[in-house]
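Enquirer: I would like to see how this sequence folds:
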Amino acid sequence: MSSNNIPQHLRIRIIHADDDIIVIDKPANLRSVPGHADSPTDTTIKLKRPSDRLTAVEAWIQAIKSIPLDDSDSYKNEYVKELLQNICTTNNLSSIPRKLEPFARYVFRNRKRLLPSHIDDEPDGGKNEPPQKKQRNDDNLAQKTKQPSMLPSMRGAADEAFSIIQRLHIPLMNLPTPTEDWESAQGQLRLLGYGDFANENNHSLSTSEKRKLHVVHRLDCQTSGVLLFARNPESASKLCKAWRERDVVQKVYLAHVMRWPPYDDQKLEEGTIELPLAASRTERIKWEVRELDDGGKSSITKWKIYKDADSGEDNTTKEGAILELHPITGRTHQLRIHCAEIGSGIVGDSLYGDSPVPWDAGKPTILRLHAQMLSLRHPRSGEELTFKAPRLW
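Expert: Model (predicted):
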């Protein structure tokens, strides 16, 4: 799908773009980054693995056992069939590495068993060494750099064999279908020509211009508002560091709640919520309030009744109140859980609150939580920047 065919209500809006950062206004019900096509708010998915789904190791073993060895014409390299045949005779198939570089080193270490004919063909009797891991000290480096590299013919056989096993392995994992580019903010930026090597076929661009996007922070799929991406590793590193320094980056969210006792009953117009949070022990995507000594992490949110900048009037109505939320920490679902624990939860929330709204992938509701403002220093110039996105509810 091209950028012109993206549904209007799911299109991102570019707020700011330069050589280091991209700031967008993300609509509700759009993912921040690519994922899988399954609903991001399916609470029926439990932590326990379904019995009919293989683990990565189980699928890897089954893939090796299913290697077709009868048709010799399917292997262009004469060493590949020999390597695969001997891999299948390995006593402990789970010991065979599932990543390419460790797999290549495994093949070299066991070359006498896995590729005996290749050893016979080598002029030096198979004394070459494969590429080494990162050296730990100068003495080891001086010693190991004297060793020659793995022969290209053996490395080629290892690469092709790994590719064959991997092609058999991936379908057995029963993984969800990956999302298309238009289904995430980062993917839409790719369609628009930003980052993720979207211009890799443009040979007039230098290597530095073929940059990958780095998401600095994320918004829940159902949350709308300001979202920031870095366009190079240096900017991403500086921005992530700024995010950890809580007084450097300022974030303001707006949330619509139906009931807020601190304001309704106690007539308080602002306050602080301090409730430690941890991942749920029973539901995959949910978090919950849990004490610090039970694995909870400190979570702090400052709140106040939102007042319109033009009229100066607060936004309290018979249909609830609009809160201005300042997260001091950035835990998963922090604002949603804090609002649900203190009041009635955020309107449209499909996970938390008094009456969670069931998720409907075909007709999702709007979560009334909006990232209205983001303030930070530019990672290169140090200039103070503030970005805003208007709410649509």
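Enquirer: all contacts plus neighbour counts: C-alpha atoms, from now on.
Expert: OK.
Enquirer: where's H256, which helix or strand?
Expert: Assigning secondary structure by DSSP states H and E places H256 in strand 250-257.
Enquirer: again but with L323, I slipped
Expert: Using DSSP H and E, L323 falls in strand 320-327.
Enquirer: which strands or helices does that strand pack on?
Expert: The contact analysis (3 or more C-alpha pairs under 8 Å, 6 or more residues apart in numbering; DSSP states H and E) places strand 320-327 against strand 250-257, strand 300-305, helix 334-342.
Enquirer: hmm, back to that, tell me what the strand holding H256 is packed against?
Expert: If you count contacts as 3+ C-alpha pairs under 8 Å, 6+ apart, strand 250-257 packs onto strand 320-327, strand 369-377.
Enquirer: just so I know, which of those strands lies nearest P152?
Expert: strand 369-377 (48.8 Å; C-alpha to C-alpha).
Enquirer: for comparison, sequence B:
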Amino acid sequence: MSKRQPWWWGGARFNEDEEHELFRFRFLITALGNAVLVAGVFSLADLMHLVDLSQVHRWAVRLFAPFNALLLAFVWGHRERFAPVSWAYWSGSLLLNLSGLLTLQQDELRVLWFFMHLGSSFILLGARAGVVTGLLSMLAVAAANPLLMHPYSPTAMVTLVSALMATSLMFLSYARHVQQTHTAIHESRSKLRQLSTQDPLTGVLNVRGFQQACEPHIHAGVSDEAQPYALLFIDVDHLRQVNDRYGHNAGDALLCGVATALQAQLRGHDILGRVGGEEFCVFLPRTHGHGALRVAERLRSTVEALPLTVGGPHGPRVHITASIGVAVHEPGLDSLSALQRHANQAMYRAKEAGCNLVMGLEGLAQEFVMPGAQPDPVC
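Expert: Next up, the predicted model:
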């Protein structure tokens, strides 16, 4: 679920698992706001004759403030613009730093801005861009120094270049660690999300996952009557007898076989979930009543024909059937729970009629039995 950020953090939407992207977006907002503020302070100080800026750097500073203000307005509320705005900020900052290095020679500490630019590059643009920024910064100060009216001493240059290199390496290590941590957290959350929505025995969706997968289709069908849907409630017959005779491990193996067979018979957009011990539900988007009945009969015959054995491939064969109830979207059945309740009632009617049947309630044929389908006499 996405959540809109407060207006002072840009007002963009981020999902709950996008902490790293959210941090970088907030850092960009902070960096742009800070650039506008600092450029404004320098421009004001220049007007008050508190600092002595060169003519070139004076205009560079005065243009830098509105440039970053425009970037801030452009990215506000639009996270998809993060990358181009970050590169624009990077370019503008690098040009301003070069202007200060070449023309503001009375400021011995002007090279400190290269370090700030270096750190923001790693955070906003990643490790590769950060390494490139570090190399460009070292080359810039080394190449510009002989051109300065008051060049830095050889000792100062060695210190400056070495400090830029050390800072780059430290930020590189930090950026790699942050990325690896973010990837590990994202993978852990994906696994937890999968575990919370997947049935551990059969591998199909559990009750929670089934509900979450069906809800968008339910809402779409309610808002658009041209989007029909149906639900099948499937109960595996005689599973308790199998458990009592051969043990629960045999029953679990049979359930896995049934789930695999059901999934193989469904379309890519159909949704299969295990909603009880021996109960499955199938949600059929864009399916009318008779189409749902045909799908249900295909599933019933598939289960009936399964060559299931217990105790290994050479063990005794177990005959398994399924009773299936069918419900379709109609007035009064606008929720998944109502649809399941309706299909469950139809399934119980199939049980009462002898099992191994497909049945529906109002709006559908009361009993739908294809040639060859026979009620189970011992149900």
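Enquirer: and the TM-score between them?
Expert: Scored against TM-score structural alignment, normalised by the length of structure 2, the superposed chains reach a TM-score of 0.26; 159 aligned residues with a C-alpha RMSD of 6.9 Å.
Enquirer: before we move on, the earlier item: quick check: which of the helices and strands packed on strand 320-327 of structure 1 is nearest to K81 of structure 1?
Expert: Using C-alpha to C-alpha as the measure, helix 334-342 is the one of those that comes nearest K81 of structure 1, at 53.8 Å.
Enquirer: in the closest one, what's buried?
Expert: Buried residues in helix 334-342 of structure 1, counted by 16 or more other C-alpha atoms under 10 Å: 334-341.
Enquirer: just stretch 180-196 of structure 2 next, same as before
Expert: H182.
Enquirer: on that earlier part again, what's the following helix or strand after the strand holding H256 of structure 1?
Expert: helix 261-264.
Enquirer: next SSE downstream of that following helix?
Expert: Using DSSP H and E, the helix or strand that follows helix 261-264 of structure 1 in sequence is strand 270-274.
Enquirer: now that following strand and helix 334-342, what's the angle there?
Expert: Computed by axes from the mean of the first three to the mean of the last three C-alpha atoms, to 10 degrees, the angle separating strand 270-274 of structure 1 from helix 334-342 equals 100 degrees.
Enquirer: okay, the angle between strand 270-274 of structure 1 and strand 300-305?
Expert: In terms of direction (the same axes, to 10 degrees), strand 270-274 of structure 1 departs from strand 300-305 by 160 degrees.
Enquirer: report how many residues lie close to S337 of structure 2.
Expert: 11 (other C-alpha atoms under 10 Å).
Enquirer: wait, is it part of a helix?
Expert: Yes - according to DSSP: H, G, I helix; E, B strand; the rest coil, S337 of structure 2 belongs to a helix.
Enquirer: that one and A83 of structure 2: what is the separation?
Expert: 44 Å (C-alpha to C-alpha, to the nearest Å).
Enquirer: go on, I218 of structure 2?
Expert: Using C-alpha to C-alpha, I218 of structure 2 is found at 37 Å from A83 of structure 2.
Enquirer: the two: which is more packed in?
Expert: I218 (23 against 15).
Enquirer: isn't that one right up against A338?
Expert: No - counting by C-alpha atoms under 8 Å, I218 of structure 2 sits too far from A338 to count as a contact (11.3 Å).
Enquirer: coming back round to it: would you turn the helices and strands packed on strand 250-257 of structure 1 into TSV with distance to A278 of structure 1 and mean neighbour count?
Expert: Formatted as TSV, these follow (distance: least, C-alpha to C-alpha, whole Å; neighbours: other C-alpha atoms under 10 Å):
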stretch	distance to A278 of structure 1	mean neighbour count
strand 320-327	16	21
strand 369-377	21	21
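Enquirer: so which of those gets nearest V226 of structure 1?
Expert: The minimum distance between V226 of structure 1 and these falls on strand 369-377, with 5.5 Å, by C-alpha to C-alpha.
Enquirer: which neighbouring elements make contact with that closest one?
Expert: strand 224-230, strand 250-257, strand 384-388.
Enquirer: which of the ones you listed sits most buried?
Expert: Each of those was scored by mean neighbour count; the highest is strand 224-230, a mean of 26, by mean count of other C-alpha atoms under 10 Å.
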